[in-house]
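sharing a model that was predicted from the sequence below.
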Amino acid sequence: MKSLFLKLFFVLALVIAGVTAAVFWYANRPLPLAEPAVDFTVQRGYTMRQAATAIARAGVEVDPRVLYWIARLSGKGDRILAGSYEVHAGVTPWQLILKLSSGDVSQGELRFVEGWNFRQVRAALEASPDLAQDTVGLSDAEILQRIGATESHPEGLFFPDTYLFDKQSSSLAVLARAYRAMHERLAQIWEARNPDLPLASPYEALILASIVEKETGRPEDRELVASVFVNRLRIGMRLQTDPAVIYGHGEAFDGNLRKRDLESDHEYNTYTRPGLPPTPIAMPGLESLNAAVKPATTEYLYFVSRGDGTSVFSTNLNDHNRAVNQYQRRAGS
């Protein structure tokens, strides 16, 4: 009887050793892929069985049942993390399990560009295949409420930058990051502002920075452009900035700014109304934010584009009109 037990134990040990060796071999064997790179998403709340099925359906030629048991026997079956993953040729079942248990997710990226308005920001978010589209169908006011914004108008509140995120992250989460980034930078530059600045709040600095962003053709001119608008604010002169007028027309603007547009009164028409417009007109970058609170010290009140990205700055209307005649009217003839 004892001899039979030993024989059975020996056979069982051989079987276990064989199964272990087979599992080890399979776990470290490169898997065929349907494409050179395969993306798959593990939804929040997925079990290891569901994750293994999703991986196989995405184009990784792995037996979901075997992958599940390898994960369970290794003690990692209950430790998988949700997210989007990317695997390449040569990946093994064990590497798949390590990815899932460590949350080694693939990343997407989205760039918000200096000078964009909020319509363009929303369009970029909603065109991204890597984001969970949770802004679609929401009004601007609802978006602001969901990201915890205190402002009532979204324009200019988001910092232009390239944002990296785990694929299938929330669009609202990306917007919230951009919102916090703008507030942090705006607070920093406001603390470092020139003491005699004719601006009453960080939000006014944001409005001015958005105008500087849209009016500057060459980076080196930003502080000079800002000085013109700051000088005008100091003496109560109207800003007369075309981009603000254009912004006020919204999607109805056809690309041709006419005299009647400059004379038609609305809250963004800085030809007919004094002071700053009520909100920013675009997303200003860091350089424009800094220029708005630290403009160059000049007596300039006017500037006109030469048509090559540079501008001519003037302290009086006569010099300005000569520059307009030289560069703008000649260009239009």
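Thanks, I have it. Residues are numbered from 1 along each chain as shown.

only C-alpha atoms from now on, for both contacts and neighbour counts.
Will do.

show residues contacting stretch 230-238.
197-198, 239, 270-275, 295, 299-301 (Cα atoms under 8 Å, 6 or more residues apart in numbering).

okay, one more to line up with it:
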Amino acid sequence: MWKHIAANALTLGVVLIACAAAIVQIGTSRWAAPGPLSDAVFFEVPRGASLRAVSDALEAQGVVSSASLFRVGTGYVDRDDDLKFGTYEIPAGASMPEVLDIVTAGGPSVYPFSVTYVLRAQGPEVRVRERQPGRPDPVEIATYTPGEAVPEAFTDLLDRDIPMTWRIAVAPGLTSWEIVEGLKGADFLEGEVSVPAEGTLAPDTYEVAQGADVADLIERMRVRQEAILADAWASRAPGLPIASPEEALILASIVEKETGVPEERRMVAAVFTNRLQQGMRLQTDPTVIYGITNGQGALGRGIYQSELDRVTPYNTYRIDGLPPTPIANPSAEAIRAAVDPAETGFVFFVADGTGGHAFAETLAEHNQNVAEWRAIEAARGAVSDQ
């Protein structure tokens, strides 16, 4: 009898073990399988939320198929306490391990709405966009100039206290004065700041918080430019006619102001490098303009002959070498071009009518390019007069 009972018990144990193994196998398979989401979604992990609350919300929003399985799997990999507050984008079909990686990653929140305050040569602009989950291109909600009436679509978001990402985008080639003046219109920033040294601010897009101190933003820009310049200087090409990172920054600012075509930066840098090496004057209009305006806005007219004839520290038609300071805040690309110019014999360039420039090694070639440019200007003038 006891043998019979023991045999039955052994059989039952084997069955239970087999069932448990099957359950584990099924659970493991479901844990690693693609999730039920058919479209990407934004998902918020509230500050201080428990794993149970988050897993229940994930199931309710259709991100995972089972809240309990998500909790069990999270505990099994010992990540129960790794949830990070924030808003995240979860792609379609994300498995439970992938969802767990996303909601424990931390970092900046991915809000559907963003406000970008853009600093440009023509003045600041506010751009409000909505990003649809799973789609790379945001949808325009509102675009306006500070000082104009705020579009109703934006005020509605503000009135409803909708969480948004706030950014400051600084275009390359602005002066330090233009950046500081432009930031005065960003009413979501606080505080004041004096104008930093020219060229020391890195053009880029910076994420900020509402109520952030503008001085902290300026410091971030300064530190970033310092790092970019140090890195570029450390890997500079040999034999350059510039003796310091500061001179590289000056040259980069001139390159930045002379061309808006990315592919031309190293060519333009080569022209000025060759001129410096040959003892030629730089003869560049942007430096003359900076000497007239002190970097405080656009000149708004052509340069007078008397201004070209006048000796000033920034008139590179009248002085040898570089001006005493940068004339704008150059991009990282312009800085790298200044310390690694193209290998070419060009010492002249002029506009070619396409937005770019025609380059030349000899004065005869340059004069021909100038004649072609003047013909283009004359033709354009004739068309505009019709």
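The structure has been received and is ready for your questions. Note that the structure is a prediction, hence the values are computed from the model and not measured.

between the contacts of stretch 230-238 of the first structure, identify the one with the most neighbours.
When neighbours are taken as other Cα atoms under 10 Å, the top entry among those is residue 239 (25 neighbours).

could you say which helix or strand holds the aligned partner of it in the second structure?
For residue 239 of the first structure, the aligned position in the second structure is residue 282, judged by TM-score structural alignment. Counting by DSSP states H and E, no helix or strand carries residue 282 of the second structure.

quick check, residue 282 of the second structure in contact with residue 317.
Yes. Counting by Cα atoms under 8 Å, residue 282 of the second structure does reach residue 317; the two are 6.8 Å apart.

just the strands from the first structure, written as ranges.
Taking DSSP state E as the test, the strands found in the first structure are 37-42, 83-88, 107-111, 131-132, 162-166, 169-170, 302-305, 311-314.

so can I have a markdown table of those strands showing mean neighbour count?
Output for the strands of the first structure, formatted as a markdown table (neighbours: other Cα atoms under 10 Å):
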| stretch | mean neighbour count |
| --- | --- |
| strand 37-42 | 18 |
| strand 83-88 | 19 |
| strand 107-111 | 15 |
| strand 131-132 | 20 |
| strand 162-166 | 15 |
| strand 169-170 | 18 |
| strand 302-305 | 20 |
| strand 311-314 | 19 |
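
can you list those in a markdown table and add distance to residue 320 of the first structure?
Output for these, formatted as a markdown table (distance: least, Cα to Cα, whole Å):
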| stretch | distance to residue 320 of the first structure |
| --- | --- |
| strand 37-42 | 59 |
| strand 83-88 | 57 |
| strand 107-111 | 38 |
| strand 131-132 | 49 |
| strand 162-166 | 39 |
| strand 169-170 | 50 |
| strand 302-305 | 6 |
| strand 311-314 | 5 |
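
and those: which comes nearest residue 208 of the first structure?
Closest to residue 208 of the first structure of these, according to Cα to Cα: strand 302-305, at 15.9 Å.

how about the closest one, which residues of the second structure does it hit?
Residue span in the second structure matched to strand 302-305 of the first structure, by TM-score structural alignment: 348-351.

who touches the matching stretch?
268, 271, 357-363, 366, 369-370, 373.

if we use 6 Å, what do you get?
357, 358, 359, 360 (Cα atoms under 6 Å, 6 or more residues apart in numbering).

mean per-residue distance, that stretch to the first structure?
Stretch 348-351 of the second structure, aligned to the first structure and superposed, deviates on average by 0.4 Å (mean Cα distance after the TM-score superposition for the first structure).

for the stretch 51-200 of the second structure, which segments count as helices?
Here the stretch 51-200 of the second structure has its helices, by DSSP state H, counting those that start in this stretch, at 51-60, 67-76, 96-103, 152-159, 176-183.

number of nearby residues for residue 327 of the first structure?
The burial count for residue 327 of the first structure: 17, using other Cα under 10 Å.

which residues sit in contact with it?
residue 306 are the contacts of residue 327 of the first structure under Cα under 6 Å, 6+ apart.

and it, what's its match in the second structure?
So residue 327 of the first structure corresponds to residue 373, using TM-score structural alignment.

same check on residue 180 of the first structure?
Residue 180 of the first structure maps onto residue 223 in the second structure, by TM-score structural alignment.

quick revisit: out of the strands of the first structure, which gets nearest to residue 73 of the first structure?
Comparing these by Cα to Cα, strand 37-42 comes nearest, at 20.4 Å.

adding distance to residue 42 of the second structure, write the contacts of stretch 348-351 of the second structure out as a markdown table.
Converted to a markdown table, those look like this (distance: Cα to Cα, whole Å):
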| residue | distance to residue 42 of the second structure |
| --- | --- |
| 357 | 46 |
| 358 | 49 |
| 359 | 51 |
| 360 | 54 |
